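Chemist: okay, here's the prediction I keep looking at, along with the sequence it came from:
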Amino acid sequence: MDISIYKLKTKFQNLLMPICEKLVKLKVSPNQITIITVLLNIVFAGLIYEFNNYKLIYLTVPVFLFLRMALNALDGMIANKFNQKTKMGVFYNEAGDVVSDTVFFYVFLRVIGISEIHNLLFVFLSILSEYVGVTAMMVDNKRHYEGPMGKSDRAFLISLLAIIYYFIGNQYFDYILILAIVLLIFTIFNRVRSSVKGG
């Protein structure tokens, strides 16, 4: 059951390559992009919390998360394709994703009325899935990104919830979160199994 938007990564990177090359010429480093991305997530989460009564702000969520995915792709592309990997960059990248997801997802799910237990479970399992993906490197020397509820899939889910919330409200959202939680459990299982099998 390894289905994930992450599998579109290569095509997405190809689209971003012209931007990547311009950033390299401007001497923008991967670590700078990573730190800026984390700060943008925290600021945007604050805006969502502060202005959640203005429903129009929810239509900006998919745009922001798409921008975040682009920035996440760009820092990795500059690091890998232009030989700018650093040891600190690994920590920035992994910790930055966890901080960004935790802050933004928790705030967003809270303001749209998701129950606290479902919110916390979703955030916790999201963090655990990334931790498992990193830990897998100690087993088969490979970072694991298996789905069906990987980082890109979670961003898509949150974007979808934001659009639905704007048009029709949060009816059945807790059931959707329960499904997402189940898919996160499958994601963790898939990453562990694939690592143990050396996949």
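Modeler: Ah, there it is.
Chemist: CA atoms for contacts and neighbours, from now on please.
Modeler: Will do.
Chemist: how far does the strand or helix carrying Y106 sit from its chain's centre?
Modeler: Under the criterion of DSSP states H and E, Y106 resides in helix 87-111. Here helix 87-111 is found 8 Å from its chain centre; the criterion is CA atoms, centre = their mean, to the nearest Å.
Chemist: who's in contact with it?
Modeler: Contacts made with helix 87-111 from outside it, assessed by CA atoms under 8 Å, 6 or more residues apart in numbering, are listed as 30-31, 34-35, 38, 41-42, 44-45, 48-49, 52, 116, 119-120, 123, 126-127, 130, 158.
Chemist: in helices only, show me these.
Modeler: Judged by DSSP state H, the subset of the contacts of helix 87-111 located in helices is 30-31, 34-35, 38, 41-42, 44-45, 48-49, 116, 119-120, 123, 126-127, 130, 158.
Chemist: relative to L23, how far out is L59?
Modeler: As judged by CA to CA, to the nearest Å, L59 and L23 stand 28 Å apart.
Chemist: which ones are touching the most centrally placed residue in the chain?
Modeler: For the chain, K151 is the residue whose C-alpha lies nearest the centre (CA atoms, centre = their mean; 3.8 Å). With contacts taken as CA under 8 Å, 6+ apart, K151 has the following neighbours: Y6.
Chemist: now Q84
Modeler: Shown here is Q84, whose contacts under the criterion CA under 8 Å, 6+ apart are S29, P30, I78.
Chemist: of those residues, which is the most crowded?
Modeler: Neighbours here are counted as other CA atoms under 10 Å. On that basis the top member of those is P30, with 27 neighbours.
Chemist: am I right that that residue is in contact with G76?
Modeler: Yes - the pair P30 and G76 qualifies as a contact (CA atoms under 8 Å) at a distance of 6.8 Å.
Chemist: what residues sit buried inside the strand or helix carrying F12?
Modeler: Of the helices and strands defined by DSSP H and E, F12 is found in helix 9-25. Residues of helix 9-25 classed as buried by neighbour count (16 or more other CA atoms under 10 Å): Q13, L16, C20, E21, L23.
Chemist: presented hereafter is structure B, for comparison with structure A:
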Amino acid sequence: MATIYDLKPEFQALLRPMAARLVRAGLTANAVTGTALALSLAQGALIALWPGARWPLLLVPLTLFVRMALNAIDGIMAKEHGQKSVTGAVLNELSDVVSDAALYLPFALIADVNAPLLVLVVVVGLITEMAGVLGPMIGASRRYDGPFGKSDRAFGFGLLAVLLGLGLSPGIWTTLMLAAMLALSVFTVWNRACRAVAEARG
């Protein structure tokens, strides 16, 4: 099932020159991964500290775009510039789930947002990533199946942030949006798990 992740090759092609410049400057893929994590933590802190303000929410799409770019760049540096490592692989997977939690959980502090539902969306999102990394443990590939992977989740929360940041009051529309994100996330967990098992069985 198609997801925003399918656009990654084209996105990486645009970022290859920048990745090469960073390598020449002496930076490592792990340093780029750490920068993306720090950016996510900072953005989440802004929302948590000022849950009633609009400006932190309007920064979310920019933060998500930069994070996505950094994630693509660290992958290019690791795979194409000889910086691949076991430590980097672990850091990459852990930083993704920590970044998601740090960025999205503070939305629950916004007045009139359905906090329990939002937390559930984040938790199932983390389970989605776990379902993806289980593949290699059973002899399959790392699964990125949709319909609601990391990039799609970022788009969903980015859109939510923009609408709230522009002044739309939370209400039934935010609850319906979160419910849709939850349903898509649950289906993604199922899809990734089933495809990993099918691949492992050959």
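Modeler: Structure received. All figures in this text were calculated on a predicted structure; none of them were measured in a lab.
Chemist: sorry, back to before: turn the buried residues of helix 9-25 of the first structure into a markdown table, including distance to S195 of the first structure.
Modeler: Shown next, in a markdown table, are the buried residues of helix 9-25 of the first structure (distance: CA to CA, whole Å):
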| residue | distance to S195 of the first structure |
| --- | --- |
| Q13 | 25 |
| L16 | 29 |
| C20 | 31 |
| E21 | 33 |
| L23 | 34 |
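Chemist: if we only consider those residues, which is nearest to S194 of the first structure?
Modeler: Ranked by distance to S194 of the first structure (CA to CA), those are led by Q13 at 24.4 Å.
Chemist: quick check: the gap between the closest residue to the closest one other than its chain neighbours and K151 of the first structure.
Modeler: Taking CA to CA, 6 or more residues apart in numbering, and ignoring the residues beside it in sequence, Q13 of the first structure has A73 as its nearest neighbour in space, at 6.7 Å. Relative to K151 of the first structure, A73 of the first structure is positioned 12 Å away (criterion: CA to CA).
Chemist: find residues that contact each of these two.
Modeler: With CA under 8 Å, 6+ apart applied, the contact sets of A73 of the first structure and K151 do not overlap.
Chemist: dump the residue contacts of the residue nearest to K55 of the first structure when sequence neighbours are not counted.
Modeler: The spatially closest residue to K55 of the first structure, leaving aside those adjacent along the chain, is Y166, at 5.9 Å (CA to CA, 6+ apart). For Y166 of the first structure, the contacting residues are K55, L56, Y58, L59, by CA under 8 Å, 6+ apart.
Chemist: Y166 of the first structure sits in which helix or strand?
Modeler: Secondary structure from DSSP H and E places Y166 of the first structure in helix 151-168.
Chemist: what does A2 of the second structure give?
Modeler: Assignment of secondary structure by DSSP H and E places A2 of the second structure within no helix or strand.
Chemist: how many other residues sit next to it?
Modeler: Neighbour count for A2 of the second structure, taken as other CA under 10 Å: 10.
Chemist: how much space is there between it and Y144 of the second structure?
Modeler: For A2 of the second structure, the distance to Y144 of the second structure equals 10 Å [CA to CA].
Chemist: residues touching L57 of the second structure, list them.
Modeler: Contacts were defined as CA under 8 Å, 6+ apart; by that measure L57 of the second structure touches I47, A161, V162, L164, G165.
Chemist: quick check on those: which are buried?
Modeler: Restricting the contacts of L57 of the second structure to buried positions leaves I47, A161, V162, L164, G165, with burial counted as 16+ other CA under 10 Å.
Chemist: who touches the first one in this structure?
Modeler: Right, I47 of the second structure. Here I47 of the second structure is in contact with A53, P56, L57, P106, F107 (CA under 8 Å, 6+ apart).
Chemist: which ones are touching I33 of the first structure?
Modeler: The neighbourhood of I33 of the first structure, defined by CA under 8 Å, 6+ apart, consists of L71, N72, L74, D75.
Chemist: so how far is A36 of the second structure from T28 of the second structure?
Modeler: For T28 of the second structure, the distance to A36 of the second structure under the criterion CA to CA works out to 13 Å.
Chemist: kindly apply the preceding question to A29 of the second structure instead.
Modeler: According to CA to CA, A29 of the second structure stands 11 Å off from A36 of the second structure.
Chemist: just G132 of the second structure next, same as before
Modeler: From G132 of the second structure over to A36 of the second structure (counting by CA to CA), the distance is 20 Å.
Chemist: repeat that for L168 of the second structure.
Modeler: When CA to CA is the yardstick, L168 of the second structure and A36 of the second structure sit 29 Å from each other.
Chemist: who's more crowded, these two?
Modeler: In this view L168 of the second structure and A36 are compared by other CA under 10 Å, and A36 has more residues nearby, 25 against 13.
Chemist: what sits against that one?
Modeler: V66, R67, L70, N71.
Chemist: my guess is the last one meets G34, correct?
Modeler: I take that to be N71 of the second structure. No - N71 of the second structure is beyond contact range of G34, at 9.8 Å (criterion: CA under 8 Å).
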